[in-house]
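J.: here is a sequence with its predicted model. Questions after.
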Amino acid sequence: MAIISTKAIVLSAIKYSDSSLIVKCFTEKLGVKTYLIRGVLKNRKGVIKAAYFQPLTQLILEANHKQKSNLHSLKEVHVSHAYTSIHRDIVKQSIVLFLSEILSSSIQEEEENSVLYEYLETALIWLDTHDKIANFHLLFLLNFTKYLGFYPDLFDQETASSFNLFEGSFSNAFTDKNCIVHHNLFLFKTLLGINFDAIENVLFSKQDRQALLQIIIRYFELHLDGFRKPKSLTILETVFS
């Protein structure tokens, strides 16, 4: 058994028995790890609080990691960055719930990926500290593909008349149902190469936003084995409708 101290982002928390939680985290030092936290739902005076394990909360963990086990335990937990708006803004809560499902389904590696961790950490702090966030989840997901290995190939971006979601590249051929063209292509191109500070200048209608989200989710489905469409997708679409 090794005691590890690491930053971590909560991906999911599932109730186990009447009083415990099974929590999956993306840790800075060890990738995805799962923890059994016994009694946390009933012991309100304990040092580890159930409130720490809301979706995408940023923590510092001191954990006992067993070499031959998939389920580990926590000694200490502290919030590393306390959000000021996410947990009291219904739109931001809906975005966070949706993104936590995407991340939980997409990140499988049990090894250090500090570059991805920094991206998630920085993006979530940006969400917490800004107000014009209607397009945040779209840009977040598209930029997330850089760290998963299938960010769009930008060759011929300016002149191409279609983008093949399966191939991940632009072309002038319309080969199958996985090609996007016309207005959907324009929407997709609009997000490429911009940063979060630029999204408040991107004016999408609610129909544009929904169409683009469906395109991006299809892109994930084509490139990630076992990717599951988030259950919270309908909630997100309702919030932005």
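T.: Looks like it came in fine.
J.: could you use CA atoms for every contact and neighbour count after this?
T.: Fine.
J.: off-centre distance for the longest strand anywhere in the chain?
T.: In the chain, taking DSSP state E as the definition, the longest strand is strand 2-16. Taking the mean of its C-alpha atoms, strand 2-16 sits 16 Å from the chain's own mean (CA atoms, centre = their mean, to the nearest Å).
J.: what's the answer for stretch 223-237, then?
T.: On CA atoms, centre = their mean, the centre of stretch 223-237 falls 11 Å from that of its chain.
J.: mind checking the end-to-end distance for it?
T.: End-to-end span of stretch 223-237 (CA to CA, to the nearest Å): 23 Å.
J.: what comes up buried for it?
T.: 223, 227, 229, 230, 232, 233, 235, 236, 237 (16 or more other CA atoms under 10 Å).
J.: now stretch 49-56
T.: So for stretch 49-56, counting by 16+ other CA under 10 Å, buried means 49, 50, 52, 53, 54, 55, 56.
J.: so of these, which ones are in strands?
T.: Going by DSSP E, the strands hold none of the buried residues of stretch 49-56.
J.: how about these in a markdown table, adding distance to residue 96?
T.: As requested, those are arranged in a markdown table below (distance: CA to CA, whole Å):
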| residue | distance to residue 96 |
| --- | --- |
| 49 | 20 |
| 50 | 18 |
| 52 | 15 |
| 53 | 13 |
| 54 | 10 |
| 55 | 7 |
| 56 | 7 |
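J.: structure two is appended below for comparative analysis:
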Amino acid sequence: MLTKTKGLVISNMRYRESSLLVTIYTAECGITTYIENGVRSVKAKHKMALFQPLTLLDLEVFHKPGKGIHRISSAKCYFPYRKIPFDIAYSSIALFLSEVLSKVLKEEEANPVLFEFLESSFQFLDQAPGHTENFHLQFLWNLTEFLGFYPGLVSEFLEQLRAAGVPGLAGIDAEALSALFGAVYGQEVVMKRGQRQAVLAALIYYYQLHMESFGDLRSLQILQEVLA
């Protein structure tokens, strides 16, 4: 069945000599894996650049429910990024968040509200003139609402972490945290580097508490070094 949908590339993996397995979060079909043959050849219908993580695509796909791997009929980037691929701070945030999304997006069904959240978030990040140092923290907090474990209140968030024996919470000020999570993207919220790192560690612990398969994040060290 040929389906038209928007999609957000989550990850790609080399398959055999010239093919890719591309995981895309689509507005119409949820998280889906596609095989793209011959993508490394000169005559490739779709170039590798289309399948870099967080690329926003207009797609026509052959989608058959119950099938593990699907095929792409056509793909076109509808929002070319101007900063994310070229600015190390923006690209480090994008790399980190794409790894998070690869771990948490599991549903193979349409969720247009979640797709709109992801789409608008990364469009904002790419267009932001500054004050992106807290973007990943606010994104992780807001994403929990779509994943089913939104804590609602900062006090509830911290209480769950304390009950689980999570270390490092003494360095987190609840009032500052409420200001951070109550702010919109791009709104300046002053935090010291150590405070920001403590909040990120707490958010990662929170995800690990609620998702057994979440595990460690390989891109975390790169993000911390770049935003130091």
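T.: Structure's in. What do you need? Here the structure is a predicted model, which is why all the values come from computation and not from measurement.
J.: let me see the TM-score of these two.
T.: Overlay of the two chains. TM-score (TM-score structural alignment, normalised by the length of structure 2): 0.92; 226 aligned residues with a CA RMSD of 2.0 Å.
J.: now for the buried residues of stretch 223-237 of structure 1: which two are most distant?
T.: 223 and 235 (24.3 Å; CA to CA).
J.: in structure 1, which spans are helices?
T.: With DSSP state H as the criterion, structure 1 has helices at 90-106, 114-129, 136-148, 182-191, 206-223, 233-239.
J.: what are the contacting residues of stretch 90-106 of structure 1?
T.: 10-12, 55-56, 85-87, 127-128, 133, 137, 224, 226-233, 235-236, 239 (CA atoms under 8 Å, 6 or more residues apart in numbering).
J.: hang on, I meant stretch 204-220 of structure 1
T.: In contact with stretch 204-220 of structure 1 (CA under 8 Å, 6+ apart) are residues 135, 138, 141-142, 165-166, 184, 187-188, 227, 229, 237, 240-241.
J.: most neighbours of all these, which one?
T.: residue 165 (23 neighbours; other CA atoms under 10 Å).
J.: can you find the partner of that residue in structure 2?
T.: Counting by TM-score structural alignment, residue 165 of structure 1 corresponds to residue 160 in structure 2.
J.: distance check, that match against residue 150 of structure 2.
T.: Residue 160 of structure 2 is 12 Å from residue 150 of structure 2, by CA to CA.
J.: could I get the helices of structure 1 as TSV with distance to residue 35 of structure 1?
T.: TSV is the format used below for these (distance: least, CA to CA, whole Å):
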stretch	distance to residue 35 of structure 1
helix 90-106	14
helix 114-129	19
helix 136-148	24
helix 182-191	36
helix 206-223	27
helix 233-239	26
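J.: tell me which of those sits most buried.
T.: Among these, ranked by average contacts under mean count of other CA atoms under 10 Å, first place goes to helix 90-106 (a mean of 20).
J.: that helix vs structure 2, average distance?
T.: Compared with structure 2 after fitting, helix 90-106 of structure 1 deviates on average by 0.7 Å (mean CA distance after the TM-score superposition for structure 1).
J.: that helix versus helix 136-148: what angle between them?
T.: 20 degrees (axes from the mean of the first three to the mean of the last three CA atoms, to 10 degrees).
J.: angle of helix 90-106 of structure 1 against strand 2-16?
T.: 110 degrees.
J.: and helix 90-106 of structure 1, which stretch of structure 2?
T.: If you align by TM-score structural alignment, helix 90-106 of structure 1 falls on residues 88-104 of structure 2.
J.: and the aligned residue in structure 1 for residue 75 of structure 2, how many neighbours?
T.: For residue 75 of structure 2, the aligned residue in structure 1 is residue 77 (criterion: TM-score structural alignment). Using other CA under 10 Å, residue 77 of structure 1 is surrounded by 19 other residues.
J.: check the gap between the closest residue to residue 77 of structure 1 other than its chain neighbours and residue 143 of structure 1 for me.
T.: Sequence neighbours aside, residue 61 is the residue nearest to residue 77 of structure 1 in space, at 4.8 Å (criterion: CA to CA, 6 or more residues apart in numbering). For residue 61 of structure 1, the distance to residue 143 of structure 1 (CA to CA) stands at 27 Å.
J.: likewise residue 49 of structure 1?
T.: Distance from residue 49 of structure 1 to residue 143 of structure 1, by CA to CA: 33 Å.
J.: same deal with residue 136 of structure 1?
T.: Distance of residue 136 of structure 1 to residue 143 of structure 1, given as CA to CA: 11 Å.
J.: repeat for residue 92 of structure 1
T.: From residue 92 of structure 1 to residue 143 of structure 1 the distance is 19 Å (CA to CA).
J.: again, but for residue 31 of structure 1
T.: 19 Å.
J.: so what's the residue count around the residue nearest to residue 153 of structure 1 when sequence neighbours are not counted?
T.: Once flanking residues are discounted, residue 153 of structure 1 sits nearest to residue 169: 5.0 Å by CA to CA, 6+ apart. The number of residues packed near residue 169 of structure 1 is 19, by other CA under 10 Å.
J.: now residue 204 of structure 1
T.: Neighbour tally, residue 204 of structure 1, other CA under 10 Å: 15.
J.: which residue in structure 2 aligns with it?
T.: Under TM-score structural alignment, residue 204 of structure 1 pairs with residue 191 in structure 2.
J.: one more: residue 146 of structure 1?
T.: Looks like residue 146 of structure 1 aligns to residue 145 there (TM-score structural alignment).
J.: distance of its match relative to residue 113 of structure 2?
T.: 11 Å.
J.: try residue 171 of structure 2
T.: From residue 171 of structure 2 to residue 113 of structure 2 the distance is 34 Å (CA to CA).
J.: same thing with residue 176 of structure 2?
T.: Residue 176 of structure 2 sits 28 Å away from residue 113 of structure 2, going by CA to CA.
J.: how about residue 211 of structure 2?
T.: In terms of CA to CA, residue 211 of structure 2 sits 21 Å off from residue 113 of structure 2.
J.: do residue 86 of structure 2 as well
T.: 29 Å.
J.: how about residue 35 of structure 2?
T.: Counting by CA to CA, the gap from residue 35 of structure 2 to residue 113 of structure 2 is 26 Å.
J.: please apply the same query to residue 208 of structure 2.
T.: Using CA to CA, residue 208 of structure 2 is found at 24 Å from residue 113 of structure 2.
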